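# Sequence and predicted structure below; questions after.
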Amino acid sequence: AALVRAGQHKKASQELELLAEANRKRKDKGEWGFQEWLHGKTGEAIGNSEPYQAWSAGMYLFAAECVSHQSVPYF
C-alpha cells in the first residue's frame, strides 16, 4: 500500500509477488500457509509459527487490491 501511495506501482507489483511467495510457505507440505513467522534470511516458516493467520491473509488481500486498482482505498 505504501508503494502504491508513493506512485511506485511497478515496485509494488514486484513486492506483491514476493509477498505471495512468502504466504505460500508452510512448515508442513501443502499450499498457502499464511504462516505467522518466517525466517528473515531463508524465508522458511520457523518456530511455533501457526498457519492460516488471518492478518497475513487479510493484508495480502489488501495489498493485492491496492496494486490492482493502483490506489489505496482507505488511507
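Arrived safely, thanks for sending.
# use CA for all of it now, contacts and neighbours both
Will do.
# Skipping its backbone neighbours, what lies nearest Leu19 in space?
Tyr60 (7.2 Å; C-alpha to C-alpha, 6 or more residues apart in numbering).
# what number of residues lie near the one you found?
Around Tyr60 there are 17 other residues, counting by other C-alpha atoms under 10 Å.
# And for Gln14?
11.
# Ala64 versus that one, what's the distance?
Look at Gln14 and Ala64: by C-alpha to C-alpha, to the nearest Å, they are 11 Å apart.
# Please compare the first structure with the one that follows:
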Amino acid sequence: MSGDRVSVGTEELWPDDADEDEGYVANWFVREGATVEAGDTLCEIQIEKVSIDAMAPVAGTLVEIVLGEDAEFERGATLAYIEPA
C-alpha cells in the first residue's frame, strides 16, 4: 500500500466526558475497495453506550479495515485506512 494512506482513528471521536478508554465497532457501512467522499459515514462505534459515526476524513478508496465489526479497541486505535483520490 502507498505511504500516502490516511488513517481513520478513534481519538478525535472520543467524547470529552468519557470515563472509559475502550469501545467497540458496532457496524461497518462501507467495504474495503469502496470509493468514499470526505464526510461519508464509514462505520458506527460504541463508547460508553454512546453511538458515534466515524466519517471519512478525505475522499478516496477505503483500502484497509483494521478493526472489523464487534472488535474492541482502546482510545486512539486506528479503524481503517483510506488512500486519497
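Perfect, I can see it now. Not measured: the values here are computed from a predicted model.
# After superposition, what is the TM-score?
Once the chains are laid over each other, their TM-score by TM-score structural alignment, normalised by the length of structure 1 reads 0.25; 45 aligned residues with a C-alpha RMSD of 4.8 Å.
# picking that back up, list the contacts for the residue nearest to Leu19 of structure 1?
Applying C-alpha atoms under 8 Å, 6 or more residues apart in numbering to Tyr60 of structure 1 gives the contacts 16, 19-20.
# Just the buried ones from those?
Neighbour counting over the contacts of Tyr60 of structure 1 (16 or more other C-alpha atoms under 10 Å) leaves 16, 19-20 as the buried ones.
# about what we covered before: can you tell me which of the contacts of Tyr60 of structure 1 end up in helices?
16, 19-20 (DSSP state H).
# Just the closest of those residues to Ala2 of structure 1, please.
Using C-alpha to C-alpha, Leu16 comes nearest to Ala2 of structure 1 of those, at 11.8 Å.
# correct me, but the closest one touches Phe62?
No: Leu16 of structure 1 is not in contact with Phe62 according to C-alpha atoms under 8 Å; the separation is 10.4 Å.
# what's the helix or strand containing Asp53 of structure 2 packed up against?
Element membership for Asp53 of structure 2 (DSSP states H and E) is strand 50-55. Judged by 3 or more C-alpha pairs under 8 Å, 6 or more residues apart in numbering; DSSP states H and E, the packing partners of strand 50-55 of structure 2 are strand 41-47.
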